[in-house]
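# Compute the structure for the input listed below.
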Amino acid sequence: MAGSMTGAGGRGLAYPILLLVIAMASIQTGASIAKHMFPLVGAPGASALRLGLGAVILIVAMRPWRSMPRIGERRALLLYGTALGCMNLLFYMSLRTVPIGVAVALEFVGPLAVALFGSRRPIDFLWVALAAAGLLLLLPIGTGISDVDPVGAAFALAAGAFWAGYILFGKKAGGDLGAGSVAWGTIIAAVIVVPVGVADAGSALLNPAVLPMALGVAVLSTALPYTLEMMALTRMPTGLFGTLMSIEPAIGAMSGLILLGERLALPQWLAIGAIVAASVGASLTARGTEHPVPPAD
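Okay, the predicted model is just below:
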């Protein structure tokens, strides 16, 4: 890989790397905007608006009906869309009481577990130890180090479990339907989450003050980054894609600091750094490239 990062290969990779960084910044900016919507529509309402409007945008842009899933492809697609919807809803639930950077770091344990699952090499135990150290610093386990809300932390970890499912089922669905799986998965996720948001927020979802923010979240957190990341993935090795995605918790922390004023304590920054280091290390030392970390938040 080192050779591909120099000379003509390096110039060729600069563009997709830029796309990926923009996509990650877009996702976390969208999460910051969504958090401003919580007082008006709640976390379930914000998630419903994001996925509902995001599905509409992707339907118009991708016209998924041109590649209708066959019967044998529908199970993986249904599981993929369900994981996507639950992941987004639970992540937004965590953001009610947990800073964005901390929530993303806790959630990232899911894809990290996928990357390390089944590995028995000694170096991989280092990444497990680093991730465990980060979790010990973040989780409220009576040490007095962290002041992270336990309920919010539980939501973030549950979102991470669904992120792991999203990766595994998304690999199968994407292999069957290609880019169209993103649109179909978002439609399924919206069908699952929108009723939850409607039940929780009701007519507040139609508040004119909310709709511009909701549209911005749908574009920044769904339509734009998913498109950019698909473009980046087709132009770079999947191992490099997964490695770069590993910095997303740090981007989330910076987004929360800049846009929401969420200041983290030193142990929380160290915890995020440990989880990022574990994710980067796991990606760099992975033998295969079958599980790149796709977009989630």
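# going forward, measure contacts between C-alpha atoms and count neighbours the same way
OK.
# what helices or strands is the strand or helix carrying Ala25 leaning on?
Using DSSP states H and E, Ala25 maps to helix 7-62. Secondary-structure packing of helix 7-62 (3 or more CA pairs under 8 Å, 6 or more residues apart in numbering; DSSP states H and E): helix 71-95, helix 180-201, helix 211-218, helix 224-233, helix 238-245, helix 248-260.
# If we use 10 Å, what do you get?
Applying 3 or more CA pairs under 10 Å, 6 or more residues apart in numbering; DSSP states H and E, one finds that helix 7-62 makes contact with helix 71-95, helix 100-107, helix 180-201, helix 211-218, helix 224-233, helix 238-245, helix 248-260.
# and the ones you listed, which is most packed in?
helix 100-107 (a mean of 29; mean count of other CA atoms under 10 Å).
# okay, the angle between that helix and helix 7-62?
For helix 100-107 against helix 7-62, the angle by axes from the mean of the first three to the mean of the last three CA atoms, to 10 degrees is 90 degrees.
# on contacts alone, who are the packing partners of helix 100-107?
helix 7-62, helix 71-95, helix 122-138, helix 150-177, helix 248-260, helix 266-285.
# Compare the ones you listed and give me the one nearest Val210.
helix 7-62 (6.9 Å; CA to CA).
# Please compute how far the closest one lies from its chain's middle.
For helix 7-62, the separation from the chain centroid amounts to 9 Å (computed by CA atoms, centre = their mean, to the nearest Å).
# got the angle for it vs helix 71-95?
Angle, helix 7-62 to helix 71-95, by the same axes, to 10 degrees: 100 degrees.
# Now do helix 7-62 and helix 224-233, the angle between them.
140 degrees.
# here's the other one to compare against:
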Amino acid sequence: MQGAPARPAAAPRLPAAVAQERSGVSVAGVATMAGSGLSNQVGAAIGSLAFPVIGPVGVVAVRQYVAAAVLLVVGRPRLRSFTWRQWWPVLLLAVVFGTMNLSLYTAVDRVGLGLAVTLEFLGPLAIALAATRRRVDACCALLATAGVVTLMRPQPSTDYLGMGLGLLAAACWASYILLNRTVGSRLPGAQGSAAAAAVSALMFLPVGIVVAVHHPPTPGAAGCAVAAGVLSSAVPYLADLFTLRRVPAPVFGLFMSVNPVLAAVVGWVLLGQGLGWPEWAGIAAVVGANAIGILTARPPQAA
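Next up, the predicted model:
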């Protein structure tokens, strides 16, 4: 996800110290984005190792607990001061947050990490394409659609339920983005996200208890679930806080599009989930659609 905007021809040269500082920040930002994406996918892969013992539901429950613990510390929401106008999008965000993770992890269990994350990525891609009316965006939409058709082509072994859960995760991610905008406009800082994570964790508390009673976790399974929560929730969130202050939004969005590729590689290396050339072609189409859309986006007009 490289591709910094070209400098004007007449741009003055920066002092050596300033240029070095900006270069260091840029390198740090790229390294953080790479680490965040890799951490997210490795966390999902490690979490899937606990599926045979506590299932995707148990892993998601633990992940929700870890996310809530981290976000409550970072966001410090003042829950007693929330009005109903602030509470209702927070509650919806909590439901979407839990549903998104549950559908994604169940899809990972059924169709593999690479395909599940690629299908989930259609959510933010759809939001981005729906915001504009350019011909290039229509072409990107067609390219992404071709990728999805390739991934979901009928075969004797096609798991349509797993594919459907991946698409449900995509719809939840799109809703998550829209709700986060609403929450962010009504609550300062990360208070809304923290409150939503706390509510989601409370919703999964009885689920976690039922799973623990009927499927007692082994130390290894519990460790994998906690690692998934840390690597897929805590680390990416804190990394994004650092990155978004140092990296332009288009560059951040372009790098995010690499996540399906990272997921496919991690699934292959850690889980032995190999993909054929049609699957790789489908992933490339979805990633390419997002990359083209971002790289051809018009910069905002100066006031």
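# tm score of chain vs chain?
TM-score of the superposed chains, computed with TM-score structural alignment, normalised by the length of structure 1, equals 0.87; 286 aligned residues with a CA RMSD of 2.5 Å.
# surely Cys140 of structure 2 meets Ala285?
Yes - if you go by CA atoms under 10 Å, Cys140 of structure 2 and Ala285 touch, sitting 8.8 Å apart.
# joint contacts of these two?
Ala146, Ala291 (CA atoms under 10 Å, 6 or more residues apart in numbering).
# Relative to Val251 of structure 2, how far out is Ala131 of structure 2?
Distance, Ala131 of structure 2 to Val251 of structure 2, by CA to CA, to the nearest Å: 18 Å.
# so where is stretch 76-90 of structure 1 in structure 2?
Using TM-score structural alignment, the residues of structure 2 aligned to stretch 76-90 of structure 1 are 89-103.
# Need the counterpart of Ser283 of structure 1 in structure 2.
By TM-score structural alignment, Ser283 of structure 1 lines up with Ile294.
# count of neighbours near that match?
By other CA atoms under 10 Å, 20 other residues sit near Ile294 of structure 2.
# ok, it - contacts?
Ala128, Leu129, Asp137, Ala249, Pro250, Val251, Phe252, Gly253, Leu254, Ser257, Gly288.
# Can you tell me, leaving aside adjacent residues, what's nearest to the second one?
Nearest residue to Leu129 of structure 2, sequence neighbours excluded (CA to CA, 6 or more residues apart in numbering): Asp137, at 5.9 Å.
# What distance do you get for the one you found to Thr296 of structure 2?
For Asp137 of structure 2 relative to Thr296 of structure 2 (CA to CA), the value is 9 Å.
# With neighbour numbers in mind, choose between the two.
Asp137 (22 against 10).
# which ones are touching the more buried one?
When contacts are taken as CA under 10 Å, 6+ apart, Asp137 of structure 2 is in contact with Ala128, Leu129, Ala130, Ala131, Leu143, Ala289, Asn290, Ile292, Gly293, Ile294, Thr296, Ala297.
# Show me what the fifth one lines up with in structure 1.
It refers to Leu143 of structure 2. Aligned partner of Leu143 of structure 2 by TM-score structural alignment: Leu130.
# mind checking how far that match is from Gly242 of structure 1?
18 Å.
# Likewise for Ala8 of structure 1?
22 Å.
# so Arg85 of structure 2 makes contact with Leu92?
No - Arg85 of structure 2 lies out of contact with Leu92 (CA under 10 Å); the separation is 11.9 Å.
# what's the overlap in contacts for those two?
Joint contacts of Arg85 of structure 2 and Leu92 (CA under 10 Å, 6+ apart) are Val183.
# tell me the contacts of Arg121 of structure 1?
Per CA under 10 Å, 6+ apart, neighbours of Arg121 of structure 1: Thr285, Ala286.
# May I have the secondary structure class of Pro77 of structure 2?
With DSSP: H, G, I helix; E, B strand; the rest coil as the basis, Pro77 of structure 2 sits in coil.
# what do we get in structure 1 for it?
For Pro77 of structure 2, the residue aligned by TM-score structural alignment is Pro64.
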